[in-house]
Structures are given as C-alpha cells and as structure tokens.
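Participant: Sequence and predicted model, in that order:
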Amino acid sequence: MESDIYSKELAHYFDMLRVSRKMTLEDLTHEIVSIRQFRRYIRGEYQMPQIVFNKLSTRLGFKPEHVLLEFENVKLAETKKMNTLHNLVVNKDFQAANLIIRDIDENFIIEQNNLIMFKFSKLLMDYYLENISPENFIDEIKILIHYDSLFEKSILSSTEVILLTSLLPTEPFREKDKVIKLLENFLNKQKTIVSGHNDRLILLCLYYVSDYYGTQGKFEDVIKFCKKGIEYCNYLRYTYLLQDFYYFSALAYYYLNKFEQYEMMLYRCYCVLNAEDNEAKQKNYYQMIEEDFNIQYEVFIKEYLENRIKKAQ
C-alpha cells in the first residue's frame, strides 16, 4: 500500500515537472509509456516501474537520483508549508493564512496527507469565520477522514488524529465520548499513531482530553491531564500547547476555588504567551482569559507580581 502511494505521488511530481518544463504529456511519455498508463500511475492504480522512472527522468533532462532527492525535498517543503498554514488558522491569523492559500495550487500538492491538511485548513478557517455551519463542517471533516472506518483501525495517521480532534469543540458533534476514548487508548498505548512528530500528537491528545473533561465539569481530571502535558512539554523543551495546559489548569483551579494555584497558572500562561513573538495569538488568548475570569490580564499580572514581591520581603 505504501509503495502504491509513493508511486502515485512520484507520478504526480513528474507531471508537475512536465508543466514547469513546458512539455505536453505526449512530449513526456512518447515511446516510454502510454498516456493512459501514465494517468493510471497518477491515480495510484499501478506502480511505476523503475525503468519507466529512469526514462521519464532522462526525458525531463535530469538524472534519476537527482529527481528522487528533489522529490523528497519538495515534499518536506510542502509539509512545512501545510503545517504553517494550519498553525496560522488555529491561531486565527487569517490574513497570513490567506496569503499562503493564494500561493498554493491544490492541483499541484504532491502528498495526499498534505492535500487533506490543505483542505482541512480552509474548512477550519471557513468554520471560524462562520462561512459554513457547524453541521456542514462536521460532515466535510467526516468525508475527508472516512470517519466511520477510523474506529476499526489499530493504527492511525497524525493527519487523521488532527482532523478527528477538530470535531470535539463543535457543539453539534454527538460522539465526543467515542473520540475521547480513542485518544485515551493512544495515551495508554493501546492504539498506535504513525507520525514523524509523535511527541506533538501526544500533546495534542492531552490537550483535547483536558478540554473535554473541562466541559464535563471534571476539574480534577483536567488538572491531572494538564499536569502530564506540562511535564511532557518541559521534558521535551517544547512550548507547543503549553499555554493551553496552563490556561486549562487555571480554569480548573478557579472552579475548584483554589485561587493561589489559579493565579500561578495564569501567570505562567502569560509568560509562555509573551515569550513567543505572535501578536495575533497573544491577542486571542488575552481576550479569552479576560472574558473567562472577568479580569484585565495585564493589570492582573502586575498585581500578581507585586503581591509576590511583598510576600518575599
């Protein structure tokens, strides 16, 4: 299966190179392979033989080994761009996200997971901007990841998990318990997620489990899973989702009337947000925190630090 996918992506890359070299499909494939067969390679119906790969590379004017090296480099750059796009949308920096979207031709995305992430990022932005209803968002996500088949799999991809977890915050989604159980199975190592960035997937799962238990009013569980997330971030020296673990912890401690811990978590959240040079993200979190706790965040931090200094004297 993986070799079929690789061959499909490689055929797609050859087609991109053909366009960039201003060649017709006939120019590329003449006396090497039929156009019909080449299109089968692009659709992933057949694997491309090595001899065909070598001849197509030569026809384009490249050494086969150079084509392979550049193919991998292009895929890495493409993945990096999709991750950047997704992060911009999640942090609601829609202006910067739109600049990337305008620069991408969906027809020339090589890797299937990257194509899914591109479509997902656009869907998520439309959802945030209320251009589509929550119900339509859920339906489109389910189509993208073949939702009904996911729970029968023992191994999931990171892309499947990212899209699956995006359903959890949507109000009309009625199978949250089912998804949370799947995530907890992963955290307990009863299910495998294949990813080159598995550490981030663990943090993402901890984030959604913490968030879910908060909506259920199970604040001790929120604190437990957030503590794991904070410890894991510190161990890996990551700041990914760290502000969220502090933010969720602050909310949980607040509702449990543990105000000393709540204030400390809000202070640490502030430190993480201000350590990162991301004005849009900072503005978004400040707004949430000020609404949730009915405070002016900067004033709160000033008073918190003044009180710490007094206690230390």
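Facilitator: Structure's in. What do you need?

Participant: Only C-alpha atoms from now on, for both contacts and neighbour counts.
Facilitator: Will do.

Participant: Next SSE downstream of the helix or strand that contains residue 84?
Facilitator: Per DSSP states H and E, residue 84 falls inside helix 64-90. Downstream of helix 64-90, the first helix or strand assigned by DSSP H and E is helix 94-102.

Participant: Show the subsequent helix or strand relative to that next one.
Facilitator: Next along the chain after helix 94-102, taking DSSP H and E as the criterion, comes helix 112-128.

Participant: The host helix or strand of residue 298: which residues count as buried?
Facilitator: Secondary structure from DSSP H and E places residue 298 in helix 297-312. Neighbour counts over helix 297-312 (16 or more other Cα atoms under 10 Å) mark 297, 301 as buried.

Participant: what's in contact with stretch 25-43?
Facilitator: Outside stretch 25-43, the residues that touch it by Cα atoms under 8 Å, 6 or more residues apart in numbering are 7-9, 11-12, 15, 18, 46-48, 52, 55-56, 59-60.

Participant: Buried ones among the residues you listed?
Facilitator: 7-9, 11-12, 15, 18, 46-48, 55-56, 59-60.

Participant: For residue 226, state which of these is nearest.
Facilitator: Comparing these against residue 226 with Cα to Cα places residue 9 closest, at 39.0 Å.

Participant: how about the closest one, secondary structure?
Facilitator: Recorded secondary structure, residue 9: helix (DSSP: H, G, I helix; E, B strand; the rest coil).

Participant: by contact count, what packs against the helix or strand harbouring residue 225?
Facilitator: Following DSSP H and E, one finds residue 225 within helix 219-236. Other helices and strands packing on helix 219-236, by 3 or more Cα pairs under 8 Å, 6 or more residues apart in numbering; DSSP states H and E, are helix 198-215, helix 242-255.

Participant: ok, second structure coming up, stack it against the first:
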Amino acid sequence: MKSQDLCGYLERLRSSRNISQEIFTNGIVSLRQYRRYLSGESDIPFQVADKLSERLGVQTINLLGEIEATRFEEKRKVDKFYNSVVNNSKDDVLSMITYFENLQFIDPENKVLFLHGLSLYMLITDQDTRSVTVQKNKDLIAYPAILKRTIITLNEMVILSSILDYSDDPNDTQEISEKLKQYLENRSFVIGTGHEPIFNLVLFRLARYSGKNSLFGDVINYCTMGIERNHSHKFYYLLDYFYYYTALAYYRLGEMEKYQVTLIKCFNVLQTEGNQKKIDKFTLLINQDFNINFKEFVVSYYQNQTQE
C-alpha cells in the first residue's frame, strides 16, 4: 500500500471527526511534515502512522483492512460516476458531483478518473470548450511528458485517448495514437488493464480516430481486440460499435462479404440488448453510412442464407 494512500485515509478520518490538523498532529509530527506525507513528498514512517491511528482510536492493523474496503467502494462509485458521464445520464451525474467534490480521496487514481469525468461533463453541458477540456486533461496526466514514460496506468491511457477524441491539434493526435498503439502492443507496460471494461473505451476511440484518417486496417485491428475482450470477459461494452466500425471499414475497403457478415453481427448485438433508442440510433447511422435500408438488408440477408 502506498504511503500517500494511508495518509489520505487518516486525513479522511480526521476530517470526519472534526479534529483540526494542528490537534491531530500535535506531539507526533510537525504540521508541515504531515502535509508532506499527504502530498506524497515524503513517505510516512510506520511509527508515525501507528501513533496517528491511535489518536483516532483505530488499531493500525484494522486500519489497513478498512482502507482496502473503502478504496474498493470508492472505485466502484467513481466508475459509476464516469459511466454516467459517458452515457450522458445527467441526473445521475449531478447527484454524485457534490459527494465527490467534498471527498478526501484515498486512492489518487480514483481522484484522477473523477476529475477526468468531471471535465467531460463540463464539455457535454457546454460549460467548457473543447480546448479547455483538452488542456484540463493534459494537466491531469502531465502531458506531453507522459509520452516519454515506459509505463502508464489504465486511467492515464483513457485520458490520453480522450485527448485523441477532442484535440484539434494533428501533432497531438498523431503522437498520442502512436503511443497508445505501442502500449497496446505490449500491455505489460499498462498498469490495471485486467478485466476493466473501460479499456474498451480506449480501443473504441482509437478505432474512431483511425476511421477518420482512413486507416481502415487499424480500425479492424482495434475493433477485433475489443470484440475478443468482450467475448473473453463476457460483457457487451461497446460491442455494437466494434461491429459497426468493423463493417464500415470492410465496406470502405470494398470487402463486401465481410462487411455484410459483420453488419449482421452488429444487428444481433443490438437485438440481444433490446435497447430501442440504441436500435433507432444505429439504424439511422447505418442507413446513412452504407446507403441501405438496414431493416430490408437484414431481411434480405437471412432470406438468402435460408435459400443457400
């Protein structure tokens, strides 16, 4: 466990009990040094952590268990907040913002994801411009210095992909796409990929960027990764988009049989989920992008399959 995480939890307990920092640290450590522990400038010695825990009436060994449980719950809530932002569920977002803005985060990674999600919400609700949003997210991950690092976290990867989405600077987007591609080629350099559905969001953004730049082979590769992750981990996150973008890439490449098969898979995913708003949205997109009537295409495809 990181020293800063431990200090963050001690600070959270202190604040909830309305004890001033001066009283909390008196006779144990200087206030200036305590704040160094909180900022991560210095690691807190076990003896100091033990005395501070005792002042709060908590045994250190029990404190460590509480921290892990609280960190897990904190992550669950941040993930829920971020998903609400991405899915444009404004009422859910508003109900959570006040809670997080007054929270002393235990895990700095959770705070970073919250601030990233908040910046996207500010953009979606027209409270910030695209350029302001891009700069906020650059500041969150120390861009462009991050591009020189060998190892990054999944959250940093997600934020990089969001800059890819919103930046109008072609130098930024090209550098970021190349860097993200390197990380995908060796995922051991990315901390926290595991079973996280949010990793699919990175693949989705890369596929969309590649499509805009007519890199259809890359679109197919990124979407294939996303499809395989969904099947492997048994979730559907962005699976409809992965099939849709793959079909569109095959269509642009003139590979008509592959485009038709993949578009039918997109149809099957939409029907399985049963979200009528999403079905209507994709039907409109597909009608426009492929110059077809999607419903008639599906009926015709299955009729031909039956005849064969």
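Facilitator: Ah, there it is. As the structure is a computational prediction, the values presented were derived from the model and not from experiment.

Participant: Can you tell me what residue 242 of structure 2 aligns to in structure 1?
Facilitator: When structure 1 is aligned by TM-score structural alignment, residue 242 of structure 2 is paired with residue 245.

Participant: give me every residue that touches that match.
Facilitator: 207, 226-227, 229-230.

Participant: nearest to residue 118 of structure 1, of the helices and strands packed on helix 219-236 of structure 1?
Facilitator: helix 198-215 (18.4 Å).

Participant: Other residues contacting the closest one?
Facilitator: 158, 161, 165, 168, 180, 183-184, 187, 195, 219, 221-223, 225-226, 228-229, 232-233, 240-241, 244-245, 248, 252.

Participant: before we move on, the earlier item: format the helices and strands packed on helix 219-236 of structure 1 as TSV; extra columns: distance to residue 154 of structure 1.
Facilitator: Converted to TSV, those look like this (distance: least, Cα to Cα, whole Å):
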stretch	distance to residue 154 of structure 1
helix 198-215	16
helix 242-255	28
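
Participant: Just name the most buried of these.
Facilitator: helix 242-255 (a mean of 23; mean count of other Cα atoms under 10 Å).

Participant: Show me what the following helix or strand past that helix is packed against.
Facilitator: Sequence-wise, the next helix or strand downstream of helix 242-255 of structure 1 (DSSP H and E) is helix 259-275. Judged by 3+ Cα pairs under 8 Å, 6+ apart, helix 259-275 of structure 1 is in contact with helix 242-255, helix 279-293, helix 297-312.

Participant: Helix 259-275 of structure 1: which residues count as buried?
Facilitator: 262-270, 272-273.

Participant: ok, average deviation of that helix from structure 2?
Facilitator: On superposition with structure 2, the mean distance recorded for helix 259-275 of structure 1 (mean Cα distance after the TM-score superposition for structure 1) is 3.8 Å.

Participant: now, which of the buried ones among the contacts of stretch 25-43 of structure 1 sits nearest residue 81 of structure 1?
Facilitator: Nearest to residue 81 of structure 1 out of these is residue 9 (Cα to Cα; 17.3 Å).

Participant: what's the matching residue for the closest one over in structure 2?
Facilitator: Checking with TM-score structural alignment, residue 9 of structure 1 has residue 5 as its match.

Participant: From residue 93 of structure 2, how far off is that match?
Facilitator: Counting by Cα to Cα, to the nearest Å, the gap between residue 5 of structure 2 and residue 93 of structure 2 amounts to 26 Å.

Participant: Surely residue 223 of structure 1 touches residue 251?
Facilitator: No. Using Cα atoms under 8 Å, residue 223 of structure 1 is not in contact with residue 251, being 9.4 Å away.

Participant: Any idea how many residues pack against residue 254 of structure 2?
Facilitator: 11 (other Cα atoms under 10 Å).

Participant: what's the distance between it and residue 55 of structure 2?
Facilitator: Distance of residue 254 of structure 2 to residue 55 of structure 2, given as Cα to Cα: 71 Å.

Participant: Over to residue 261 of structure 2?
Facilitator: Distance, residue 261 of structure 2 to residue 55 of structure 2, using Cα to Cα: 66 Å.

Participant: how much does stretch 52-60 of structure 1 stray from structure 2?
Facilitator: Relative to structure 2, stretch 52-60 of structure 1 is 1.5 Å off (mean Cα distance after the TM-score superposition for structure 1).

Participant: so how many other residues sit close to residue 16 of structure 1?
Facilitator: Around residue 16 of structure 1 there are 16 residues (other Cα under 10 Å).

Participant: Not counting residues beside it along the chain, what's closest to the residue mapped onto residue 140 of structure 1 from structure 2?
Facilitator: Under the alignment (TM-score structural alignment), residue 140 of structure 1 maps onto residue 136 of structure 2. Distance criterion Cα to Cα, 6 or more residues apart in numbering; nearest residue to residue 136 of structure 2, sequence neighbours excluded, is residue 119 at 7.1 Å.

Participant: Please pull up the equivalent of residue 157 of structure 1 in structure 2.
Facilitator: Counting by TM-score structural alignment, residue 157 of structure 1 lines up with residue 153 in structure 2.

Participant: In this structure that match contacts residue 188, no?
Facilitator: No. Assessed by Cα under 8 Å, residue 153 of structure 2 is found out of contact with residue 188, at 10.5 Å.

Participant: Now do the buried residues in stretch 163-180 of structure 1.
Facilitator: By 16+ other Cα under 10 Å, the buried positions in stretch 163-180 of structure 1 come out as 163-165, 167-168, 176, 179-180.

Participant: roughly how far is it from the heart of the chain?
Facilitator: Chain-centre distance of stretch 163-180 of structure 1: 16 Å, with Cα atoms, centre = their mean, to the nearest Å.

Participant: mind checking the end-to-end distance for that stretch?
Facilitator: End-to-end distance (Cα to Cα), stretch 163-180 of structure 1: 13 Å.

Participant: next one: stretch 145-156 of structure 1
Facilitator: First-to-last distance for stretch 145-156 of structure 1 - Cα to Cα - comes to 10 Å.
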